[in-house]
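Peer 1: return atomic coordinates for the entry below.
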Amino acid sequence: MNISEIGFKPHYTILITGGAGFIGSNLTESLLNNGNKIICLDNFSTGRKENIKTFLSHPNYRLIEGDIRNLEVCRKACSGVDYILHQAALGSVPRSINDPITSNEVNVGGFLNMLVAARDEKVKRFIYAASSSTYGDSKNLPKVEDIIGQPLSPYAITKYVNELYAKIFSTTYGLETIGLRYFNVFGRKQDPNGAYAAVIPKFVMQLKKLESPVINGDGSYSRDFTYIDNVIQMNVLAMLTDNEKAVNTVYNVALGNRIDLNNLVALLKKYLSQFNPKIMDVNIIYGPSREGDVPHSLASIEKAKKMLGYKPTHNLEEGLKEAVDWYWENLK
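Peer 2: Sure thing, here's the model as predicted:
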C-alpha cells in the first residue's frame, strides 16, 4: 500500500523532527512527493545533510536547524503545523548505556518540549517514534501492545516515558497522540558508519568490502526487521485516521515475522553476491553479547491492521533486496 492508495489529500503542513535522519528523510521524500509542505527540524547530531540535500531547493520544504532541547525552537517549528511526525531522538541501547544523561535530555526533555509546543500551537495530531525496546524483559512472543516488561536499558526507559507523557497530554490537554513502536527498521539512507550503526547497513558495507561481519553472541538472537516503506505507511495511516478509537494509543510497526542473525547474514551474502561472487566466501566472526540486548523480538501487528488498516507492502526478503541494491549503488 502506498500513500495514494491510502487516499492521501496533499495539502498539509507537516513538521518532521529528526527530518535529516534515516526515517525522517524517507518520510520527507514520500510526503513532499505527494504535494505537502514539510518543515524539518534537526540539529544534525545524528542526522546527515546529504539525506536532505535534494530537498533544500524544493519550494515546499523548509529546514530549521535547531535542537528539541530548546523549547523556543520547538515552538517556532510547530507554528502553523497541521501534523507532527516526531522522529528526533538519540537512538541506540549501547549509546544510552555509555551516556544515559544525554539520552534522557534529548529523548525525555526534548520530547516534553515538543509536546508542550504542539499543545500550545494547537497542532492537530502528534505522531511519535516509540520503540520495541519498551517490551524490555517480557518473554511473551509475539509482542502485544498492552503487555510489556521491565526496561533493560536507559534508552528503553526514555521511550517508555515518552508513551506515558503522550498519554497524559492526551487526557489532560486533549492533544491527539499516536505512538509507533518501531521494530528494527532498515532501508535506504540508513547510516552504515559509526559506533552505533544499525546491524543491516553495517553488515552490508562490511560484506561489500569483503570484511567479516561481527555478530554479537552466537547468532541465535532474532529480530522482526521492518522495511522503511512499511514504516512510512504506518506514519501516514496514523496521521490521517479519522477513527476516534484509533488515536491516543500505541501500535507495533513491524512485519510480524522474525529471523535470527545467522540467517540474516546468509540472506545478505546471497543478495550481495550478485554484484561480487566472492562475498559468499566471507567468514562471520562471533563476539560477546551486548549488554541490554533483548534476545528475541517478534511483533503482533493485528492491532495496526484492525485499527489503522495497515498492510505491509514489503516482506523481509523484498526489503533486503531493495536495501542491498541501494547501498551497492549509492555508498562506496
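
Peer 1: for the rest of this, base every contact and every neighbour count on C-alpha atoms.
Peer 2: Fine.

Peer 1: residue boundaries of the strands in the stretch 101-250 of the chain?
Peer 2: 125-131, 176-182, 185-186, 214-216, 222-223, 226-227, 249-253 (DSSP state E, counting those that start in this stretch).

Peer 1: can you list those in CSV and add distance to residue 149 and mean neighbour count?
Peer 2: Listed next are the strands of the stretch 101-250 of the chain as CSV, based on distance: least, Cα to Cα, whole Å; neighbours: other Cα atoms under 10 Å:
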stretch, distance to residue 149, mean neighbour count
strand 125-131, 13, 25
strand 176-182, 14, 24
strand 185-186, 21, 22
strand 214-216, 23, 18
strand 222-223, 17, 20
strand 226-227, 22, 27
strand 249-253, 15, 26
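
Peer 1: ok, the residue lying closest to residue 165 once chain neighbours are set aside to residue 266 distance?
Peer 2: Nearest non-adjacent residue to residue 165, counting by Cα to Cα, 6 or more residues apart in numbering: residue 112, 7.3 Å away. Distance, residue 112 to residue 266, using Cα to Cα, to the nearest Å: 42 Å.

Peer 1: ok, these two, which is more surrounded?
Peer 2: Set residue 112 next to residue 266 and count neighbours by other Cα atoms under 10 Å: residue 112 wins out with 21 against 13.

Peer 1: also this sequence, please, to line up against the first:
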Amino acid sequence: MNNKLGTILITGGAGFIGSNLCEHFLKRGYKVRVLDNFSTGHRHNIEHFIDNSNFLLIEGDIRILADCNKAVEGANYVLHQAALGSVPRSINDPITTNDVNVSGFLNMLVAARDAKVKRFVYAASSSTYGDSESLPKVEDKIGKPLSPYAITKFVNELYADIFSKTYGLETIGLRYFNVFGRKQDPKGAYAAVIPKFVIQLMNHECPVINGSGDYSRDFTYIDNVIQMNELAMTTNNVDAINTVYNTAVGDRTNLNELVGYLKEFLAYYDSNIANVETKHGPNRAGDIPHSLASIEKAKDKLGYIPTHKIKDGLKEAVEWYWNNLK
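Peer 2: Below you'll find the model as predicted:
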C-alpha cells in the first residue's frame, strides 16, 4: 500500500466534484477518505472505490463536530467540498443553507486545526462577487452578495482567513465558476443548467432558458477544477497560500450559445436533437447577469493552465451523459 503521498479527506466526496477528486487522487496514489451524509451526493458516484484499500468512506455530517473530528484524524490534507449549493435552494431555505455552509464549515476548520492538517483547501464560489459589475472578476474586488448562498460562501472566506492568521492553518479558497462535467446530477429541483439541458435535449424536450438567454457564465470543466485543487494542495510557494483564487477558464458563454453547442454535440448521436426548440422563462431571483473570471492570479501563483475550454468540456460531458444516462 502506497501511502507516502499522504492522506486526503474529501468532504462531500460522494458529490459531483468530490467524487471526481476521489478518482483523481486515488489514481495518483494518495490514501483518500470521504465524509458525506448523502444529502446531495450519491453512492453510485463512489461505489467503484469501496474495495480500494486506499479508500475509506465515513458516513457523517459536517454539522456534527464529532463526525468532523473522526474524519480528519490522521489526514494530511482536507479538500472541503461539502456544502448545500444552489442560489434558489438558499432563497427557499436559508436556515439549512447557513447551518451546512457556515456552521459545518466552521466545524471542519476547527477539526482541521486540532488535527494539525497541513493544508485546508475549500470550495469557495463566484457568487461572492455579488452585485459587482466589473468584468473580468478579480479576486480582491467583490460586491454585496445577492443570495443567502452567496453570503455563506463569503463567510467561509472570512473564517478561513481568520484561522490562517490566528491559528496558522494553511488555507486556500477556490472560487468555482459554474463547474460542469461527468457525474453532475441532472435530476432534482436544483439541478445545474448543463446536465439539465442535456437530459431534456436527449429526451427531445424543450429546454427552458431563464430570461432572454443573454446572461453569460464562465463555464468551467471539471478537469480544470481538479487541476486547481491539486495545485492548491501541493504548492510549495508560500506566497500562494492563505488566499483565494478564481477557478475558471477566463472566457464566457451566454445561455443561447450554450444550448446551441449542446444541440450540435448531441446531434452527433441523434440528429433529431438539432431541431428541438428552446423556450424562455422569467429571470431567476438572485442571478447575476454576467460572470467572467480573471485567472491571472492562479496562473501566476499556482502555475494553473486550464486544459479545457467550454466546447472541449461540453464534448466530453455530452459523451459521458450519452453513454451513462441514455
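
Peer 1: sorry, back to before: between the strands of the stretch 101-250 of structure 1, which gets nearest to residue 294 of structure 1?
Peer 2: Smallest distance to residue 294 of structure 1 across the strands of the stretch 101-250 of structure 1 (Cα to Cα): 8.9 Å, for strand 222-223.

Peer 1: and that closest one, which stretch of structure 2?
Peer 2: Mapped onto structure 2 using TM-score structural alignment, strand 222-223 of structure 1 covers residues 216-217.

Peer 1: with structure 1 superposed, average distance for the matching stretch?
Peer 2: By mean Cα distance after the TM-score superposition for structure 1, the fitted stretch 216-217 of structure 2 averages 0.2 Å away from its aligned residues in structure 1.

Peer 1: who touches that stretch?
Peer 2: Stretch 216-217 of structure 2 is contacted by residues 177, 178, 252, 253, 254, 255, 289, 290, 291, 292 when judged by Cα atoms under 8 Å, 6 or more residues apart in numbering.

Peer 1: what's the match for the first one in structure 1?
Peer 2: It refers to residue 177 of structure 2. Aligning on TM-score structural alignment places residue 177 of structure 2 opposite residue 183 in structure 1.

Peer 1: repeat for the third one
Peer 2: For residue 252 of structure 2, the aligned position in structure 1 is residue 258, judged by TM-score structural alignment.

Peer 1: that match against residue 224, yeah?
Peer 2: Yes: using Cα atoms under 8 Å, residue 258 of structure 1 is in contact with residue 224, at 4.3 Å.

Peer 1: which residues are common contacts for those two?
Peer 2: Both residue 258 of structure 1 and residue 224 are in contact with 297, 298, where contact means Cα under 8 Å, 6+ apart.

Peer 1: who has more neighbours, the two?
Peer 2: Set residue 258 of structure 1 next to residue 224 and count neighbours by other Cα under 10 Å: residue 224 wins out with 24 against 20.

Peer 1: which ones are touching that one?
Peer 2: Contacts for residue 224 of structure 1 (Cα under 8 Å, 6+ apart) come out as 183, 184, 254, 255, 256, 257, 258, 259, 297, 298, 299.

Peer 1: ok, and the most crowded of those?
Peer 2: Neighbours here mean other Cα under 10 Å. Within those, the largest count is held by residue 254, at 29 neighbours.

Peer 1: list the contacts of that residue.
Peer 2: 182, 183, 184, 224, 225, 226, 230, 231, 299, 300, 301.

Peer 1: burial count for the residue lying closest to the third one once chain neighbours are set aside?
Peer 2: So that's residue 184 of structure 1. Nearest residue to residue 184 of structure 1, sequence neighbours excluded (Cα to Cα, 6+ apart): residue 225, at 4.9 Å. Using other Cα under 10 Å, residue 225 of structure 1 is surrounded by 28 other residues.

Peer 1: nearest to residue 327 of structure 1, out of the strands of the stretch 101-250 of structure 1?
Peer 2: Closest approach to residue 327 of structure 1 among the strands of the stretch 101-250 of structure 1 (Cα to Cα): strand 185-186, 11.6 Å.

Peer 1: before we move on, the earlier item: so what corresponds to the residue nearest to residue 165 of structure 1 in structure 2?
Peer 2: By TM-score structural alignment, residue 112 of structure 1 lines up with residue 106.

Peer 1: I figured its match hits residue 159, correct?
Peer 2: Yes: using Cα under 8 Å, residue 106 of structure 2 makes contact with residue 159 at a distance of 7.3 Å.

Peer 1: can you give me the helices for structure 1?
Peer 2: Secondary structure of structure 1 (DSSP state H): helices located at 3-6, 22-32, 71-78, 93-98, 100-104, 111-120, 154-173, 199-208, 228-240, 261-272, 302-308, 316-330.

Peer 1: for the shortest one, buried residues please.
Peer 2: Buried residues in helix 3-6 of structure 1, counting neighbours by 16 or more other Cα atoms under 10 Å, are found at residue 3.

Peer 1: can you check which part of structure 2 it sits on?
Peer 2: Across structure 2, nothing matches helix 3-6 of structure 1 (TM-score structural alignment).

Peer 1: which outside residues touch that helix?
Peer 2: For helix 3-6 of structure 1, using Cα under 8 Å, 6+ apart, the contacting residues are 34, 233, 236, 237.

Peer 1: number of nearby residues for residue 13 of structure 1?
Peer 2: For residue 13 of structure 1, the tally of surrounding residues (other Cα under 10 Å) stands at 21.

Peer 1: please apply the same query to residue 14 of structure 2.
Peer 2: By other Cα under 10 Å, 30 other residues sit near residue 14 of structure 2.

Peer 1: counterpart of it in structure 1?
Peer 2: Residue 14 of structure 2 maps onto residue 20 in structure 1 when the alignment is built from TM-score structural alignment.

Peer 1: excluding covalently adjacent residues, which one is nearest to that match?
Peer 2: Using Cα to Cα, 6+ apart, the nearest residue to residue 20 of structure 1 is residue 47, at 4.6 Å.

Peer 1: now the alignment partner in structure 2 of the one you found: how far from residue 191 of structure 2?
Peer 2: In structure 2, the residue matched to residue 47 of structure 1 (TM-score structural alignment) is residue 41. Using Cα to Cα, residue 41 of structure 2 is found at 12 Å from residue 191 of structure 2.

Peer 1: of these two, which one has the most company?
Peer 2: A count of neighbours by other Cα under 10 Å puts residue 41 above the other of residue 41 of structure 2 and residue 191, at 21 against 15.
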